[in-house]
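Asker: below is the sequence, then the predicted model.
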Amino acid sequence: MKNIVVLTGAGISAESGLKTFRDADGLWEGHDVMEVATPQAFDSNPELVLEFYNQRRRQLLTVEPNEAHKALVKLEVHYQVHIVTQNVDDLHERAGSSKVLHLHGELLKARSVRNELDIVTRKEDILVGDLCKNGYQLRPHIVWFGESVPMLDFAIEITQKADILIIIGTSLQVYPAASLIHFISEDTPIYFIDPKPSIQENGKEHLKVIPKTAVEGVPTLVDSLID
């Protein structure tokens, strides 16, 4: 059974109604990224940072997987499918995908500020004073700017085994996630789905650019791969 690796970004979740964190002006929900997505921000103003992610978590619980998420599940009948996502939501899992790796953490989990491996499921707000079992403050299980990406090596291992690579809703501009495309074989077919694609085919015989939204492009591509 062939291996399909799917790299997904904010574009696939946006069609479920989830706001993408970063707006066109570079602000995240009106906040400078340095105010809400760095360890230094959390140290200086934990209430602000926690409330920022509490709002994101609350919104996540109000939305559902879309047709693109659901279509990817159908591939698992015919292929070994691994999804490597930059998204921190659980929409792939809720749709039914069985192998999902989150590069940047998970919004519905929290972890100890002292031990990054002390992780718990958390659907409720996280407040200052909410402690892990060892008595340390809980924080969102999110990879902030300036922090290492602990799942990157696993993502590289998965990507290296790809017989087919599908890229959905990501500009491939954010590193280290964008580097994953360099770990596939030169002859691996690549399907790039994005309404405003950041790369072009330009004679690249193994690259197929599909300039559509995830909901428009993914079900059609999945049907073609199954047929």
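Answerer: Perfect, thanks for sending it. Keep in mind that what you see is a predicted model, and the values were worked out from it rather than measured.
Asker: drop to CA atoms for contacts and neighbour counts, all remaining ones
Answerer: OK.
Asker: what distance do you get for Pro211 to Glu201?
Answerer: Distance, Pro211 to Glu201, using CA to CA, to the nearest Å: 11 Å.
Asker: the longest strand in the chain is where?
Answerer: Ranked by residue count under DSSP state E, the longest strand found in the chain is strand 105-112.
Asker: quick check: Val128 touching Glu47?
Answerer: Yes - in terms of CA atoms under 8 Å, Val128 counts as a neighbour of Glu47; the distance is 6.5 Å.
Asker: quick one: which of the two has more around it?
Answerer: Higher neighbour count among Val128 and Glu47: Glu47, with 15 against 12, using other CA atoms under 10 Å.
Asker: now do the residue in the chain sticking out farthest from the centre against Arg114, distance only.
Answerer: Outermost residue of the chain with respect to the C-alpha centroid, by CA atoms, centre = their mean, is Gly135; its distance is 30.0 Å. As for Gly135, its distance to Arg114 is 10 Å (criterion: CA to CA).
Asker: please compare the first structure with the one that follows:
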Amino acid sequence: MKKIVVLTGAGVSAESGINTFRDADGLWEGHDVMEVATPQGFAQNPHLVLEFYNERRRQLSTVFPNAAHKALSALEKHYQVHIITQNVDDLHERAGSSNVLHLHGELLKARSTANPEVVIDWKSDIKIGDSASDGSQLRPHIVWFGEDVPMLPKAAETTSMADIIIIIGTSMQVYPAAGLVHYAPLHSPIYFIDPKPNIKASDFNNLRILQGRAVDKVPTLVSDLIDKAL
């Protein structure tokens, strides 16, 4: 069974109604990124940071997987599918995808401020005083700016073994995630789905650009790939 690696970004979740963190002016939901997405910001104002992610978590409970999420799930009947996502929501999982790697963490998990290895499922608000098993304050299980991306080596290894790569809803401008495509085998076709592609077919070997919304283009591509697998 061939292996498909799917790289997804904010554009996929946005079509389910999830606000992207970063606004056009560079602010994250009205906040400077240093205030709400760095260890320093958390140290200076933990209440603000916790509430910022509490609001994101509450919003997540009001949205649902879209046609792109569901189509990717359907691929698993015909291919070995690995989804590597920059998104921190659980929409891929809710759509039925069983092999999802979250590069930037997960909203529905919390972790110890003392030991990043102590991670637990967490669906409600995180409050000051909520403690991990080691007694330390809980924080969102989110990779903030300035922190290591612990899942990156596994993501790179997975990408390096792909027979087919699909990139959806990401500009491929955010590193280190954007560097993953460089691990793709030279022979593997790369499908890039975006309403406003910012790359050219000549930028990568075997790159095929499908201009359009994820909810339109992903189901069509998935249907074509399934037909080829039959």
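Answerer: Nice, I can see it. Note that this is a predicted model, so its numbers are computed, not measured.
Asker: and the gap between the residue farthest from the centre of structure 1 and Ile12 of structure 1?
Answerer: 37 Å.
Asker: just to revisit the earlier point, just checking, the residue farthest from the centre of structure 1 is part of a helix?
Answerer: No - per DSSP: H, G, I helix; E, B strand; the rest coil, Gly135 of structure 1 lies outside any helix segment and is coil.
Asker: what sits against it?
Answerer: By CA atoms under 8 Å, 6 or more residues apart in numbering, no residues touch Gly135 of structure 1.
Asker: Ala114 of structure 2 now?
Answerer: Counting by CA under 8 Å, 6+ apart, Ala114 of structure 2 has contacts Ser136, Gln137.
Asker: SS state for it?
Answerer: coil.
Asker: swap in Tyr175 of structure 1?
Answerer: Classified using three-state DSSP, Tyr175 of structure 1 is coil.
Asker: any idea what it aligns with in structure 2?
Answerer: Using TM-score structural alignment as the criterion, the counterpart of Tyr175 of structure 1 in structure 2 is Tyr175.
Asker: and the contacts of stretch 154-171 of structure 1?
Answerer: The contact list for stretch 154-171 of structure 1 (CA under 8 Å, 6+ apart) reads 2-12, 82, 84, 101, 103, 180-181, 183-185, 188-194, 197-198, 213-214.
Asker: please pick the buried ones from those residues.
Answerer: For the contacts of stretch 154-171 of structure 1, a neighbour count by 16 or more other CA atoms under 10 Å gives the buried set as 3-12, 82, 84, 101, 103, 180-181, 184, 189-194, 197, 213-214.
Asker: which of these fall in strands?
Answerer: In this view, those that belong to strands under DSSP E are 3-8, 82, 84, 101, 190-193.
Asker: let's have the residues you listed in TSV, adding distance to Met151 of structure 1.
Answerer: Shown next, in TSV, are these (distance: CA to CA, whole Å):
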residue	distance to Met151 of structure 1
Asn3	19
Ile4	19
Val5	15
Val6	15
Leu7	14
Thr8	15
His82	14
Val84	10
Leu101	8
Ile190	22
Tyr191	23
Phe192	23
Ile193	24
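Asker: quick one, helices of structure 1?
Answerer: Applying DSSP state H to structure 1 gives helices spanning 10-14, 33-36, 39-44, 46-60, 67-74, 91-95, 152-160, 214-226.
Asker: now render the ones you listed as CSV, adding distance to Asp25 of structure 1.
Answerer: What follows is these, written out as CSV (distance: least, CA to CA, whole Å):
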stretch, distance to Asp25 of structure 1
helix 10-14, 16
helix 33-36, 11
helix 39-44, 20
helix 46-60, 18
helix 67-74, 27
helix 91-95, 26
helix 152-160, 28
helix 214-226, 23
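Asker: gap between the two ends of stretch 40-49 of structure 1?
Answerer: 10 Å.
Asker: to Ala110 of structure 1, which of the helices of structure 1 lies closest?
Answerer: Shortest distance between Ala110 of structure 1 and the helices of structure 1, using CA to CA, is found for helix 46-60: 10.7 Å.
Asker: measure how far that closest one is from the centre of its chain, please.
Answerer: 18 Å (CA atoms, centre = their mean, to the nearest Å).
Asker: now do stretch 189-198 of structure 2
Answerer: For stretch 189-198 of structure 2, the distance to the chain centre is 16 Å (CA atoms, centre = their mean).
Asker: now do it: distance from first to last residue.
Answerer: Using CA to CA, first and last residues of stretch 189-198 of structure 2 are 18 Å apart.
Asker: do stretch 107-124 of structure 1 as well
Answerer: 11 Å.
Asker: same check on stretch 10-23 of structure 2?
Answerer: First residue to last in stretch 10-23 of structure 2 (CA to CA) measures 12 Å.
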